[in-house]
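Asks: prediction below, plus the sequence it came from.
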Amino acid sequence: MQELQFPTYSFRFKNSENKVSIFDSIRKKFVVLQPEEWVRQHCVQFLIKEKKYPASLINVEKELQINDLKKRYDIVVYNTDGSIHLIVECKAPKISIDQDTFDQIARYNLSLNASYLMVTNGLNHYYCQMDLEKECYLFLKDIPSYQR
C-alpha cells in the first residue's frame, strides 16, 4: 500500500481468498484492505496515538440518514456527554479533495452537529472548526488533542 502523510503505525493483516484484510481496532474485526480503508485505519491510529482520543469515544463506518438518503460516515469522535466532537471523511489517496468533499462532510454535519471536521486522502489533511451560528467552517492548522 501507498505511504501516507501520517506517522508509521503497525497493523495486523490477514490474507483470505486472495484478499488482504486489515484489523480495525475500533470495529474489532478484519476488513478488506482498500485504499480508502488504508487511509481510515491510519487516521484512527493518528487520533488515538497522536491526538490521545480514547478508542472508546471513536466510531467507524456507521450509517446515518440525511433527508431520505442513507449515508455512511467514516469516523466520528464523541465527547463524553455523547455529543459529536469530530467527523472525519476519508478518501483514497488518488482522490483529490475538492469542494464536493467539503460539501459532503458539511451535509453529514447538518445532522451530526460536530464541532470539528477533518477531511483526508492520507496525503493531504484539512481541519475545520464549525461556526454553527454563521453556518460556515474556519480552516485550522490542526485539530485539538483530546481534553478530559
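Replies: Received, thanks. Numbering: from 1, shown residues only.
Asks: C-alpha from now on. contacts and neighbour counts both.
Replies: OK.
Asks: and the closest residue to Phe30 other than its chain neighbours, how far from Ser10?
Replies: Excluding the flanking residues, the one nearest Phe30 by CA to CA, 6 or more residues apart in numbering is Phe23, at 4.1 Å. To Ser10, Phe23 is 11 Å away according to CA to CA, to the nearest Å.
Asks: put this beside the first:
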Amino acid sequence: MLALNFPKYSFRFKNSENKIAVFDELRKKFVVLTPEEWVRQHVVKFLTLDKNYPKNHINVEKQLKLGKLTKRYDAVVFYPDGKIKVVVECKAPHIKITQEVFDQIARYNLSLKADYLMLTNGLQHYFCKLDYKEEKYHFLPEIPDYISSKTSERS
C-alpha cells in the first residue's frame, strides 16, 4: 500500500481469500484492505497514538440516517457524555478533497452535531472547528489532543 502522510505505524495483515486484510483494533477483526480502509486505519492510529483519544471513544463504519437515506460515517470520536467531538471522513489517496467531499461531511454533521470535522485522503488532511452560534467553520492546523473531561466542550 501507498505510504501516507501520517507517522509510521505498525499493522497486522493476513491473506484472506486472495485478498489482503488488515486487523482493525476497534472492530476486533480483519477487514479487507482497500485504499480507503488503509487511510481509515491510519486515522485510528493517529487519533489513539498521537492524539491520545481512548479507543472506546471511537466508532468506525457505523450507519447514519439522513432523512430517508442511510449512509455510513468513517469514524466518530465521542466525548465521555456521548456527544460527538469529531467526525472523520476518509477518502482513498487518489480521491481529491474537494468542496463536494466537504459538503458530504457537512451533511453527515447536520445530524451528528460534532465540534470538529476531519477530512483526509491520507495525503492531505483538513481539520475544522464548528461555530454553531456564528454558523461558520474555522479551519485549524491540527485537531486537538484528547483532554480528559466528563462532558463536551459545548455543555
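Replies: Right, received. Where do you want to start? Treat the numbers as computed from the prediction; the structure is a model and nothing was measured.
Asks: now what about the TM-score between them?
Replies: Scored against TM-score structural alignment, normalised by the length of the first structure, the superposed chains reach a TM-score of 0.99; 148 aligned residues with a CA RMSD of 0.5 Å.
Asks: so for Phe23 and Ser10 of the first structure, which sits in the more crowded spot?
Replies: Ranked by neighbour count (other CA atoms under 10 Å), Phe23 of the first structure and Ser10 place Phe23 first, with 17 against 7.
Asks: distance of the more buried one relative to Phe11 of the first structure?
Replies: 7 Å.
Asks: on that earlier part again, quick one: which helix or strand includes the equivalent of the residue nearest to Phe30 of the first structure over in the second structure?
Replies: Under the alignment (TM-score structural alignment), Phe23 of the first structure pairs with Phe23 of the second structure. Phe23 of the second structure is part of strand 19-24, with elements assigned from DSSP states H and E.
Asks: then Asn109 of the first structure?
Replies: Assigned by DSSP H and E, Asn109 of the first structure belongs to helix 99-112.
Asks: need the contact partners of the strand holding Phe23 of the second structure.
Replies: Residues outside strand 19-24 of the second structure that contact it (CA atoms under 8 Å, 6 or more residues apart in numbering) are Phe11, Arg12, Phe13, Lys14, Asn15, Lys29, Phe30, Val31, Val32, Leu33, Gln41.
Asks: of these, which belong to helices?
Replies: Gln41 (DSSP state H).
Asks: Ala92 of the second structure contacts His42, correct?
Replies: No - using CA atoms under 8 Å, Ala92 of the second structure is not in contact with His42; the gap is 11.8 Å.
Asks: and those two? Which one has more around it.
Replies: Looking at Ala92 of the second structure and His42 with other CA under 10 Å, you find the greater number of neighbours at His42, namely 22 against 18.
Asks: which residues sit in contact with the more buried one?
Replies: His42 of the second structure touches Phe6, Tyr9, Gly122, counting by CA under 8 Å, 6+ apart.
Asks: picking up where we left off before, relative to Asp98 of the first structure, how far out is the residue nearest to Phe30 of the first structure?
Replies: 29 Å.
Asks: what do you get for Glu37 of the first structure?
Replies: As judged by CA to CA, Glu37 of the first structure and Asp98 of the first structure stand 19 Å apart.
Asks: one more: Gln65 of the first structure?
Replies: As judged by CA to CA, Gln65 of the first structure and Asp98 of the first structure stand 23 Å apart.
Asks: repeat for Phe6 of the first structure
Replies: 20 Å.
Asks: so these two - more neighbours on which side?
Replies: Legend: neighbour count by other CA under 10 Å for Phe6 of the first structure and Asp98, higher for Phe6 (16 against 9).
Asks: ok so the more buried one is a helix residue?
Replies: No - if the criterion is DSSP: H, G, I helix; E, B strand; the rest coil, then Phe6 of the first structure is coil and not within a helix.
Asks: tell me the helices in the second structure, going along the chain?
Replies: Going by DSSP H, the second structure shows helices at 35-45, 99-112.
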